[in-house]
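Enquirer: have a look; sequence and predicted model below, questions after that.
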Amino acid sequence: MTTSRRRATLAVIAGAAIALGTSACGGAPSSGDAVQQKIDAVTKQGIPGVQVVITNPDGRTRTLRSGVGDTATGTPIADDARVRIGSNTKAFAATVVMQLVDEGRVDLGASVEHYLPGIVRGSGNDGNRVTIRDLLQHTSGLTDYVVAGGAKPEDVKPGQLQIAGSEEPLPHFTPAELVKISTSLPPGPADKDVAAYSNTNYILLGMLIEEVTGRPAADEITTRIIDRLGLADTYFPRPEETGIRGPHSHGYHRVGGKQVDVTDGDVSWAGTAGAMVSTGADLNRFFTALLRGDLVSADRLAEMKRTVPLNKNPDDGYGLGLVRVHNSCGKEIWGHGGGIPGFTTAGGVDTAGRSVTLTFNHVAMTKESGEAVSQAIDAALCER
C-alpha cells in the first residue's frame, strides 16, 4: 500500500486519545448505588456496555457493570474482561523511558537526532530541535500521523473503516512508516508551554527504547512493568496479532448508523502510542504502583508530574506520560486514559490512593454520552 493510501486509511480511524474523566457536576458524596445509576446512564446514551473497577487504598476492589459486552449474545461484560486500552499505553512507555533515565541511559534534554539520527527529517521537521522531554510531554510540534489525512472519525462513511474481516483489512505498519507519515507534512508550532497531543511522539519513544536497550519496546514494557507487577491480564500484542486473548468485551464503532463489531484488527498503527490490552483492575494496579513510586525514583516521578496545559483541554495538565485533573469534589486525579476503535478507558488515582478505571466498548461519543461518562467516574471517585 502506498504512503498516501495508508495515510488516508489511518485518517478515518479514531486516534488513541486522552479520555481521563473530569466533570463539572455537583460533588456530593455518592453511594455504590449512585455509581451504578451513573454507569446505567452511560448505556442509556447508546453505548453497549460499561464497566467500572474501584480499588481502595487497602487493595479491596469491586466491579460494577451495565449493558452488554457482546450485542449479538447479550452477554454482560465479565469482571475480568480484557479491553484495548488505547493511550494508557503511553503511560507504560513513558515509565520505561523514565527508568532508563534513572539508569543513566537516556537524557531527557538530549535531541531525538542524538538517539535516532535521520528519523525526524523532511518537510521542515528537524530531530535536532526536538528533545526526549518534548516527546514525553507533547511539546515537539510533530504532526500526529493518525490525523495527518485530515478526516474526522465522525465523518467516516460506511465501508471506510478498515478493520480485520472487511474487504481490505488495515495493513501492518512499522514504527518508521508511521513516523514517515508524520514527517511527510510540516510540523506545527512547538510551544514548550502547551502540550499539543500527537501519537507520533510516543511511536518515537518506542523506537528510542529499542535503540537504547537493543530489545523491542514491547519486551521492555513486559519485563520492566507487566511481569514486575504481576499484571496477568495485561499484554502488548504480538506483531500482526489481530484478536484479544482470553475473556474480553467486544468493541463497537458506529458506521452508517449501525454498530459495527471492530474487536479484531491489526493495531500496529497504534504501537507504543496505544496498542496494549489490559483490564480495569490491572490498570488500577499499574497507576497506583507508578504514583506510589514503585516503578521510578522519586525525582523521576516528580518530573512526570510536572505539567503544562493540554491543548485538548487547557484545564487539564499533561506531564511526562501522566495527566492531572481536578474533579468536582476537589480531588486531584492522576492517570491517562485512552480511546481506540471499539474501546474507551478513563479514570485515575487520587492522592489518597483510591483508583478508578471505567471502560466501555465504544469510542465515538456525543457531548451527552461524554458527560455521562465523566459523571460516572466522578461518582466513583467521590463516593464515601
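Expert: Sure thing, it's come through.
Enquirer: CA only for contacts and neighbour counts going forward, please
Expert: Fine.
Enquirer: I'd like the distance between L185 and A16.
Expert: L185 sits 20 Å away from A16, going by Cα to Cα, to the nearest Å.
Enquirer: which one of those two has more residues nearby?
Expert: A16 (28 against 18; other Cα atoms under 10 Å).
Enquirer: may I have the secondary structure class of the more buried one?
Expert: coil (DSSP: H, G, I helix; E, B strand; the rest coil).
Enquirer: break down the stretch 251-384 of the chain into its strands, ranges please.
Expert: 252-255, 258-261, 277-278, 308-310, 313-318, 323-326, 332-335, 338-340, 343-350, 355-360 (DSSP state E, counting those that start in this stretch).
Enquirer: then the stretch 101-250 of the chain?
Expert: 121-122, 125-126.
Enquirer: deepest in the core, which of the ones you listed is it.
Expert: Neighbour counts (mean count of other Cα atoms under 10 Å) averaged over each of the strands of the stretch 101-250 of the chain peak at strand 125-126, with a mean of 20.
Enquirer: how far does it sit from the chain's center?
Expert: From the chain centre to the centre of strand 125-126 is a distance of 26 Å (Cα atoms, centre = their mean, to the nearest Å).
Enquirer: repeat for stretch 197-205
Expert: Centre to centre, stretch against its chain (Cα atoms, centre = their mean), the figure for stretch 197-205 is 12 Å.
Enquirer: next up, a second structure to put side by side with the first:
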Amino acid sequence: MTDHSTDHSTDHSTDHMPGRARSRRLIHLSAAVLSLTYGLAAAQDTAHAEKTAHAEKTAHADRTVHTEAAARPGNSIQESLDRLVRSDGFPAALASVRGRDGRVRDYTAGVADLRTRAKAPVDGYVRIGSNTKTFTAVVVLQLAGEGRVRLDEPIETYLPGLVRGGGGDGRRITVRQLLQHTSGLPDYTAFLAEDPLSHRNTYMQPRELLDMALKEKARFRPGAKWEYSNTNYLVAGLLIEKVTRRPLAEQIDQRIVRRLGLRHTYLPDAGDRSVRAPHPKGYHRDEPDEPLTDVTRWDPSQAWAAGGMISTPRDVNRFFGAVLGGELLEPEQLREMRTTVRADGLGKGARYGLGLISTPLSCGGLAWGHGGDIFGYHTGNAVTEDGRAAAVAVTRLPGSLEALGHVDKAVDAALCS
C-alpha cells in the first residue's frame, strides 16, 4: 500500500496527567485508530426517538446481519469487547467487522442502560465524534473537484474577514491547512472541556465557537507543523455553507449519506439533543471516583462540522470503505486526501491527510480511518485497501491511555484476525 506522504514533524506530546487534567488531556489527544478525537454533541430518550423506535428496529431486523451474541472459543473480537466491559469499565461495546471474504459480522457486549440492564443493541446508533471531520473533508474535496474551491487558496477568498485576530489570519491560512490541521488555529474545545456537563443543554452558533478560539494566540505559523484543532473543521463547515449557500447537514446528506444509502447516519438538526433508537446510552465522569452520569442528551451544536454526527458501526465502515474505494471522490481529490504529514500525537507511525488518518497494523500494511470522541461515546475505526473494515464503539470516554489502547487493539485485532 502506498502512503502519499510528506515529512512534517510535530512536537505534540502524549504525557500522562493526573485527575481532571488528565481527563482534559485525553480529550485533546485527537482522533484516529490509535487515539482520540474530540467532539461534543447530543443524545436520546426524547419523544421523537420513542416514536421512531419501532420503525428503526424493523429496519435493522430486515438487514442481513451475522450477529455474534456470545463469545466463542478463539473469537478474539468478541473476547476483546468483553474485556472492554469487564476490565475497562465501559458500560457497552459495539462492533461491526467486514472480513476479507466480504462477510459482515456484528458484535455486542455490556448493557445499553445501566439502570434497566437492557442489552446493548446490535449495530445501534452512537455519536461518532470526530469521524464527522472525514464527512466534512469529503464535501470540501468534492467542491474542489467541481472547481468551486481550491485547496491552496487562502480561506479569506471564501470567508472574507472571518478569521482575524491573535488566533490566526485567514489571509495566510489555506483550505488544505484547515483540513490537515497545519493552520495553527487554537482549539475552541479547550474552553468547553473545563466544565463539560454545564454545557450539555447550551446551543452555540459556529461563529460563537470560532470567537472563543480566536481570543487565544495562534499556535504556530500556518504550515509550520501539525497540531490537531477542532477549530479547523468549524471553519471548513462555514466554508461549505458559504460556497454552496446551503446548510452543512443538507450537503452531507445529499452528497454522501443518500449517495451511499447510509440509512442510519445523520448530522442532527440544530438543538436536537436526541439519538435515534435503538441506541446504547452514553455516560461520563471527570474523576475515577465519581459516579457515571447519563449524558446521552447533549446539544450537538458544540461539535457541528468537527464532531456532531450520529451513525452506527456498520454505516461507519461502509462510509470509510467508500472513501478509500473512490466512490465519493475523483482520483485527483482522493490522492490529495491521502497525502499525509506526520501526526505523532495520534500514535506510533500515524499520519494525517485531509480528514483521513493512516495507521500501521500489527499484521503489516496500513489502515485508513479517523476515529471520534464525544462526551458519552468513543469510536475507533479503520478500513484497508483489500476491503477489510472494523468499527468499535464504547459508551463512555476512555478513562486512561491504557483503556484507549485496548479499544485500538480491538480494532487492530478485528482487521488482522
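Expert: Perfect, I can see it now. Quick caveat: nothing in here was measured; it's all calculated off a predicted structure.
Enquirer: quick revisit: just send the strands of the stretch 101-250 of the first structure back as TSV, with distance to R82 of the first structure too.
Expert: Listed next are the strands of the stretch 101-250 of the first structure as TSV, based on distance: least, Cα to Cα, whole Å:
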stretch	distance to R82 of the first structure
strand 121-122	38
strand 125-126	38
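Enquirer: among those, which is nearest V97 of the first structure?
Expert: Closest approach to V97 of the first structure among the strands of the stretch 101-250 of the first structure (Cα to Cα): strand 125-126, 21.4 Å.
Enquirer: OK, contacts around the residue mapped onto L248 of the second structure from the first structure?
Expert: If you follow L248 of the second structure across to the first structure using TM-score structural alignment, you land on A217. Counting by Cα atoms under 8 Å, 6 or more residues apart in numbering, A217 of the first structure makes contact with A93, G206, M207, I209, E210, T272.
Enquirer: please enumerate the helices of the stretch 151-300 of the first structure.
Expert: Using DSSP state H, counting those that start in this stretch, the helices of the stretch 151-300 of the first structure run over 175-183, 199-213, 217-221, 227-229, 271-274, 280-292, 298-304.
Enquirer: tabulate the contacts of A217 of the first structure (CSV), appending distance to P171 of the first structure and neighbour count.
Expert: Output for these, formatted as CSV (distance: Cα to Cα, whole Å; neighbours: other Cα atoms under 10 Å):
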residue, distance to P171 of the first structure, neighbour count
A93, 23, 26
G206, 20, 24
M207, 20, 19
I209, 24, 25
E210, 22, 16
T272, 17, 31
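Enquirer: against R103 of the second structure, how distant is H48 of the second structure?
Expert: 33 Å.
Enquirer: ugh, wrong one, G353 of the second structure
Expert: 29 Å.
Enquirer: so stretch 118-131 of the second structure matches what in the first structure?
Expert: Under TM-score structural alignment, the match for stretch 118-131 of the second structure is residues 75-88.
Enquirer: check the gap between the residue of the second structure most remote from its centre and E79 of the second structure for me.
Expert: What lies farthest from the middle of the second structure is P73; by Cα atoms, centre = their mean that is 32.0 Å. P73 of the second structure sits 9 Å away from E79 of the second structure, going by Cα to Cα.
Enquirer: do G147 of the second structure as well
Expert: For G147 of the second structure relative to E79 of the second structure (Cα to Cα), the value is 48 Å.
Enquirer: swap in V149 of the second structure?
Expert: 46 Å.
Enquirer: between the two, which one's more packed in?
Expert: Taking neighbours as other Cα under 10 Å, V149 of the second structure and E79 compare with V149 leading, 20 against 16.
Enquirer: residues contacting the more buried one?
Expert: Contacts of V149 of the second structure (Cα under 8 Å, 6+ apart): V140, L141, L143, V243.
Enquirer: residue in the first structure matching the second one?
Expert: Here L141 of the second structure is matched to M98 in the first structure, going by TM-score structural alignment.
Enquirer: can you tell me the closest non-neighbouring residue to that match?
Expert: R300 (6.3 Å; Cα to Cα, 6 or more residues apart in numbering).
Enquirer: including distance to I226 of the first structure, could the contacts of A217 of the first structure go into a markdown table?
Expert: Output for those, formatted as a markdown table (distance: Cα to Cα, whole Å):
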| residue | distance to I226 of the first structure |
| --- | --- |
| A93 | 12 |
| G206 | 16 |
| M207 | 19 |
| I209 | 16 |
| E210 | 17 |
| T272 | 14 |
